[in-house]
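# with the input below, show me the fold.
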Amino acid sequence: MDMPGGEWNRTGETTEAKAALRRLAASRRDALEGPLRERWSREACGLAWAWMTEAGYASLMAYAAIRSELDAGSLLDQAWSASMEVFLPRVAAGGLLETGRVQSRSELVPGVFGIPEPAPAACRASGGALPELVLVPGLAFDESGGRLGYGRGYYDRLLTRLEEEAAGSGRQRPVRAGLCFSAQVVPEVPVDGKDRFMDMLITEKGITICKGRA
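Next up, the predicted model:
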């Protein structure tokens, strides 16, 4: 039987473990040289595009890279050229991410953190739309599907909301793919009950179907 405070202790341990891994993962990713990140970004996006087109996807949600994240720009360009439905996130009030459909880079505007994002009108017009695939950035991932973000919970809340919207309308939830460098894949990411797991990881080395945790 757990002693009083046991749940708090486990939560505290997870929080500390996440903070430590964030520092390590950010340092490791930042240490990758710019030209190498650019090449690996193109290679990972090429693998993602080949898989998406073979699977017949017609819509996706991606992101505008910040800091030293894997740049999904080449994948976005291919999706726009193929007339796919492309959604990007927008930071809204209350720590939530909205989704907006965009048809070119020219439709993006500077967001709260200076990150290019859809205009508010694009998010309102996209209400109820559900991408088939969500490409998710992060600091660290593991092969069970665990993901470590920056600690604000933006993507966990978004993925939960998309899953609920899909269930409420009788649709299949979007496939969740972590898009990252192979150097970001670690043996195990510490997680808690609010963390959403990935279905697959896409890196410059290949595609891994996540096996989940027992």
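
# switch to C-alpha atoms for all contacts and neighbour counts from now on
Fine.

# in terms of secondary structure, what does the longest strand anywhere in the chain contact?
Identified as the longest strand of the chain according to DSSP state E is strand 85-92. If contacts are counted by 3 or more C-alpha pairs under 8 Å, 6 or more residues apart in numbering; DSSP states H and E, strand 85-92 sits against strand 59-61, helix 73-81, strand 96-101, strand 116-118.

# now render those as TSV, adding distance to Ala167.
TSV is the format used below for the helices and strands packed on strand 85-92 (distance: least, C-alpha to C-alpha, whole Å):
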stretch	distance to Ala167
strand 59-61	18
helix 73-81	26
strand 96-101	18
strand 116-118	25
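
# could you also give me the structure for this next sequence, so I can compare it with the first?
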Amino acid sequence: MPPDVVAAAGEALARRALELEELAPYLAPTGAPPETPPTVAAYVSIGGEPSTRALLDRLRAAGVRVLLPVLMPDNDLDWAPYEGAERLVRAGWGLLEPDGEPLAPKAVTEADVVLLPGLAVDRGGLRLGRGGGSYDRVLERLERADASAALVVLLYDEELLEEVPAEPHDRHVHAAVTPSGVHRFRHRPAG
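The predicted model follows:
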């Protein structure tokens, strides 16, 4: 997709993601800020993915604790705090990662919301990833920890499909956010 389309989709996606019921109470312009801000595990988009830059900056500006993945040699994900675009460094596979000290792979279990990349999600909430297994491990870690985080995939509208192929390790998510809106799924993942 052309860069201007990716950027426009990213702006729309940021507006829609901030409407998530799991985040909206913390982002309301009125009232006192929460004693403990929410934690959102997110990611920096790459290539043709819908841009997450505007969303990351808006979450951070609202006082949300944002964690970003740090790719480990075995393709598992560690996590580090997002401290602004100027603190991102280019890493393996062309990914942008925080330059701060990683917290540990289990840091994701502290998240109230986990924003996930994906190639597609079906109408039942089954997420299709890129096949590297990094986020499958994250979802499995969350399930083992009995974490209650909302699992949300960020996609373009046309990536919300009737059905996607499934393997035994695939997990369902709670919602998908696209430039046109928030799409909730009936199937609720374990955890």
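
# just to revisit the earlier point, now the angle from the longest strand of structure 1 to strand 96-101?
150 degrees (axes from the mean of the first three to the mean of the last three C-alpha atoms, to 10 degrees).

# can you tell me what part of structure 2 strand 85-92 of structure 1 aligns to?
Alignment note (TM-score structural alignment): strand 85-92 of structure 1 is matched to residues 65-72 of structure 2.

# the longest strand of structure 1 vs structure 2, average distance?
With mean C-alpha distance after the TM-score superposition for structure 1, strand 85-92 of structure 1 departs from structure 2 by a mean of 0.6 Å once superposed.

# quick one: contacts of stretch 147-156 of structure 2?
9, 13, 22, 49-50, 109-121, 127, 142, 173-179, 191 (C-alpha atoms under 8 Å, 6 or more residues apart in numbering).

# distance from that stretch to the middle of the chain?
Centre-to-centre, stretch 147-156 of structure 2 and its host chain are 6 Å apart (C-alpha atoms, centre = their mean, to the nearest Å).

# show me what contacts the most centrally placed residue in structure 1?
Most central in structure 1 under C-alpha atoms, centre = their mean is Val136, positioned 1.2 Å from the mean C-alpha point. For Val136 of structure 1, the contact set (C-alpha under 8 Å, 6+ apart) comprises Ala62, Tyr63, Tyr155, Arg176, Ala177, Gly178, Leu179.

# that one maps to what in structure 2?
Checking with TM-score structural alignment, Val136 of structure 1 has Leu116 as its match.

# how near is that match to Tyr135 of structure 2?
8 Å (C-alpha to C-alpha, to the nearest Å).

# and Leu88 of structure 2, by the same measure?
Leu88 of structure 2 is 20 Å from Tyr135 of structure 2, by C-alpha to C-alpha.

# tell me the buried residues in the helix ranked longest in structure 1?
The longest helix of structure 1 (DSSP state H) is helix 6-30. Using 16 or more other C-alpha atoms under 10 Å as the test for burial, helix 6-30 of structure 1 gives Thr14, Thr15, Lys18, Ala19, Leu21, Arg22, Ala25, Ala26, Arg29.

# could you do stretch 182-200 of structure 1 as well?
Ser182, Gln184, Val185, Val189, Pro190, Val191, Asp195, Arg196, Phe197, Met198, Asp199, Met200.

# Three-state assignment for the fifth one, please.
Assigned with DSSP: H, G, I helix; E, B strand; the rest coil, Pro190 of structure 1 falls in the coil class.

# now which residue in structure 2 aligns to it?
Superposed on structure 2 with TM-score structural alignment, Pro190 of structure 1 falls opposite Pro165.

# who's in contact with its match?
Leu128.

# one more pass at 10 Å, please.
Shown in contact with Pro165 of structure 2 (C-alpha atoms under 10 Å, 6 or more residues apart in numbering): Ala120, Val121, Asp122, Leu126, Arg127, Leu128.

# most neighbours among those, which one?
Neighbour counts for those (other C-alpha atoms under 10 Å) peak at Arg127, which has 28 neighbours.

# which one in structure 1 is aligned with that one?
In structure 1, the residue paired with Arg127 of structure 2 is Arg147, using TM-score structural alignment.

# wait, its match sits on Cys210?
No. Judged on C-alpha atoms under 10 Å, Arg147 of structure 1 makes no contact with Cys210 at a distance of 11.2 Å.

# shared neighbours, those two?
With C-alpha under 10 Å, 6+ apart as the test, Arg147 of structure 1 and Cys210 both reach Gly178, Phe197, Met198, Leu201.
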